[in-house]
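Participant: 3D, please:
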Amino acid sequence: MSDHLLDHVRPYLDRDPEERIAYIRAPRWIGHHVARDSHRRLAELLSRPPSFRTQGLMLVGPYANGKTMIAERFAVEHLRSSPEQRVWIAQTREGAGLGHFYASILRALRAPGGDIWDVGRKAEQLDHLLANLKPRVLIFDEFHNALRGRARDVEAVFAFLRRIGRQYDISPVLIGEVAIYDFVNATSEMASRFDLVAVPRWQYDENYLMLLDSLEAALPLARTSDLSNEPMARRVFSISEGLIGEIIAIVTKAAVAAIRSGSERITRAGVDELRHVPISHRRNAALRESLL
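Facilitator: Below you'll find the predicted structure:
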């Protein structure tokens, strides 16, 4: 029986094992409540009226919790529905100062010269591109990378964010760890410019159990795994530490193992056999010593 699967997933049961495994391993969008709220807030930035003091957003939460996927999915949906690109994503580079920060944006805008050393030339090139491309929303992924330099460098980055709002009507979106929240809220002036969209760890609640049910329905296994039942749900929650990236990784690996073993369902024993090490334990001294 395949009643536990979504309609578009059932045909994959007739595929050969490697095709099914490839489908299981493919990135997938999970439209959970935080993701939907984030997309609504991002869409409001696109539809807002022009302003000389634009409002921005912070998407803040722990590593491996889906923040980048939320932003990328929004950008892709925008491209599909809009005749012109108004949303751009910059991967914020490691390194302090405006030079590295400008280079991140130039690379995102697919401009040459991102590696030139002259910060003034980078600024001129960037101003020219922003004036011509007219972005509406500029998303900075891993923005905490820009906050690791000297105080004056960080202030210069925030001054740039204020200027692009005033000069080019761009709403900045800052994605990353809790350091972003701390720096933005260090002054009332910056705190007034950014709203927070929290992307916290999942709690063991009904939303989490619904997430497991959604994952099970999307994985072409012939037998029901009952992922949302105890003690399976508790075990996955424990070793994932409530991080959606880890939850998906664990369930995906267990589903692949279930196909290869012929069991066609994820079991508690199968999850344990993965020997998945939670992120917080990966710097464990005993584990590290075993690798030497």
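
Participant: switch to C-alpha atoms for all contacts and neighbour counts from now on
Facilitator: Fine.

Participant: so who does the residue most central in space within the chain touch?
Facilitator: Centroid-nearest residue in the chain: T68, 2.0 Å away (criterion: Cα atoms, centre = their mean). Going by Cα atoms under 8 Å, 6 or more residues apart in numbering, T68 touches 141, 175.

Participant: equivalent analysis for I180, please.
Facilitator: Applying Cα under 8 Å, 6+ apart, the residues near I180 are 58, 60, 143-144, 147, 174.

Participant: next: L215.
Facilitator: L215 is in contact with 248, 251, counting by Cα under 8 Å, 6+ apart.

Participant: what strand or helix carries it?
Facilitator: Here L215, judged by DSSP states H and E, is contained in helix 206-218.

Participant: may I see the buried residues of that helix?
Facilitator: Neighbour counts over helix 206-218 (16 or more other Cα atoms under 10 Å) mark 208-209, 211-218 as buried.

Participant: what does stretch 66-82 give?
Facilitator: 66-72, 74-75, 78.

Participant: now swap in stretch 103-110 and tell me
Facilitator: 103-109.

Participant: for Y204, give its distance to K253.
Facilitator: Distance, Y204 to K253, by Cα to Cα, to the nearest Å: 21 Å.

Participant: quick one, strands of the protein?
Facilitator: Assigned by DSSP state E, the strands in the chain fall at 56-60, 87-91, 137-141, 171-176, 194-198.

Participant: please give the structure of this sequence too, so both can be compared:
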Amino acid sequence: MEYSHIAPQFRSVMELSDLERIKFMEEARWVDYPAGNKLLDLLNGLLLKPPRPRMPNVLVVGASNSGKTTVIHRFKKLCGAPYISDDGVSVRPVVYAEIHKPDERELYNAILDNFWAPHNPAAPLAKLRHQAIHLIREARTRMLIIDEIHTVNNGSPTKKADVMNELKMLANILQIPLVLVGTRVALQLLRLDPQYSSRFEVLSLPNWEVNPDFQRFLKSFESVLPLKKPSKLFSPDLATLIHAISEGITGNVEYLLQECAKEAIQTGSELIDRRLLEKNQWMRPTNGSRERIL
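Facilitator: I've put the predicted structure just below:
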């Protein structure tokens, strides 16, 4: 069987066992889509900016599970992979760190953890800051990405301002672009001080609408699902149902289709149809969570 609905580079997967096909499906895999590709292009343009006293910075926002972090990791893989320079320096073009509470030490500990650098998490802030800045400069880093920035909003007004001022200072000292990533709650941080809003351009990763772009995304996504029969997820009927269940959020679409494909393999139906999608409407987010009745 030719499996013309599967991307050519993945057709050999169709000869694997059911368990192996499910394992393949659960591996991280990039699927092109317009908003994601546009964000990749914008970040790449930012990375190529020559140093200057006030570098452009961006805040990337979107709904929870909208694919923000997936795009960031794709960018790191394509443009930020470490390498050894001609003069023997271990270069890290992009440094990525996640923070989970509104605290300056959390910021620097996350950066130092990314370098696998020995450090004392409880050390004085000045020492952590000095060590992080030294490593970033030594690695000739050209972009600093801070993910989950919306968690800073959990702090008091003073703690929020402290973290944002620390980030502003880092951008000034290092003269590299700063990319903050978070949910739309993070927009509140830019309203704390006019200086913050003037320093950051906001890039929004939107939810899908039921349109040709969404249908093309579903067709591309179907081409990496190792099902033996074509599902035609891009058809208007199925596309509308998938959008309703997922609320147009990229991560929810992926989770829904992977779970349905897994069941299709296990039951032997080998395709995702309306019945299977309707059966899995429990995946529709409710107050940010999913509940499966067992």
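
Participant: and the TM-score between them?
Facilitator: The TM-score (TM-score structural alignment, normalised by the length of the first structure) is 0.90; 287 aligned residues with a Cα RMSD of 2.2 Å.

Participant: make TSV from the contacts of I180 of the first structure and add neighbour count and distance to S290 of the first structure to it.
Facilitator: Shown next, in TSV, are these (neighbours: other Cα atoms under 10 Å; distance: Cα to Cα, whole Å):
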residue	neighbour count	distance to S290 of the first structure
M58	24	40
V60	22	35
F143	23	35
H144	20	32
L147	20	35
L174	25	39
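
Participant: any idea how far Y196 of the second structure is from the alignment partner in the second structure of R36 of the first structure?
Facilitator: R36 of the first structure maps onto N37 of the second structure when the alignment is built from TM-score structural alignment. Noted for N37 of the second structure: a distance of 27 Å to Y196 of the second structure, by Cα to Cα.

Participant: of the two, who's got more company?
Facilitator: Y196 (18 against 15; other Cα atoms under 10 Å).

Participant: okay, now L287 of the first structure: neighbour count?
Facilitator: When neighbours are counted by other Cα under 10 Å, L287 of the first structure registers 12.

Participant: to clarify, my last question referred to L39 of the second structure.
Facilitator: When neighbours are counted by other Cα under 10 Å, L39 of the second structure comes out with 19.

Participant: quick one: it and H73 of the second structure, what's the gap?
Facilitator: Applying Cα to Cα, the value for L39 of the second structure to H73 of the second structure is 12 Å.

Participant: and if you look at R191 of the second structure?
Facilitator: Distance from R191 of the second structure to H73 of the second structure, by Cα to Cα: 28 Å.

Participant: so H100 of the second structure makes contact with N154?
Facilitator: No - H100 of the second structure is not in contact with N154 according to Cα atoms under 8 Å; the separation is 9.4 Å.

Participant: more neighbours: which of the two?
Facilitator: Just comparing H100 of the second structure and N154: by other Cα under 10 Å the higher neighbour count belongs to H100, 15 against 12.

Participant: trace the more buried one over to the first structure, please.
Facilitator: For H100 of the second structure, the aligned position in the first structure is occupied by R93, per TM-score structural alignment.

Participant: do D162 of the second structure as well
Facilitator: The equivalent of D162 of the second structure in the first structure is A156 (alignment by TM-score structural alignment).

Participant: which parts of the second structure are helices?
Facilitator: 18-25, 34-47, 68-79, 104-114, 125-138, 157-174, 187-190, 194-199, 212-222, 236-246, 250-267, 274-279 (DSSP state H).

Participant: mean deviation, the shortest one versus the first structure?
Facilitator: Between helix 187-190 of the second structure and its aligned partner residues in the first structure, the average distance after superposition works out to 1.9 Å, using mean Cα distance after the TM-score superposition for the first structure.

Participant: for that helix, name the packing helices and strands.
Facilitator: On a contact count with 3 or more Cα pairs under 8 Å, 6 or more residues apart in numbering; DSSP states H and E, helix 187-190 of the second structure meets helix 194-199.

Participant: which bit of the first structure covers the helix it packs on?
Facilitator: Under TM-score structural alignment, the match for helix 194-199 of the second structure is residues 188-193.

Participant: give me the buried positions along that stretch.
Facilitator: In stretch 188-193 of the first structure, counting by 16+ other Cα under 10 Å, buried: 190, 193.

Participant: other residues contacting it?
Facilitator: 53-56, 184-185.

Participant: only the buried subset of these, as a PyMOL command please.
Facilitator: In PyMOL, a selection of the buried entries from the contacts of stretch 188-193 of the first structure looks like this (16+ other Cα under 10 Å):
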select buried, resi 53+54+55+56+184
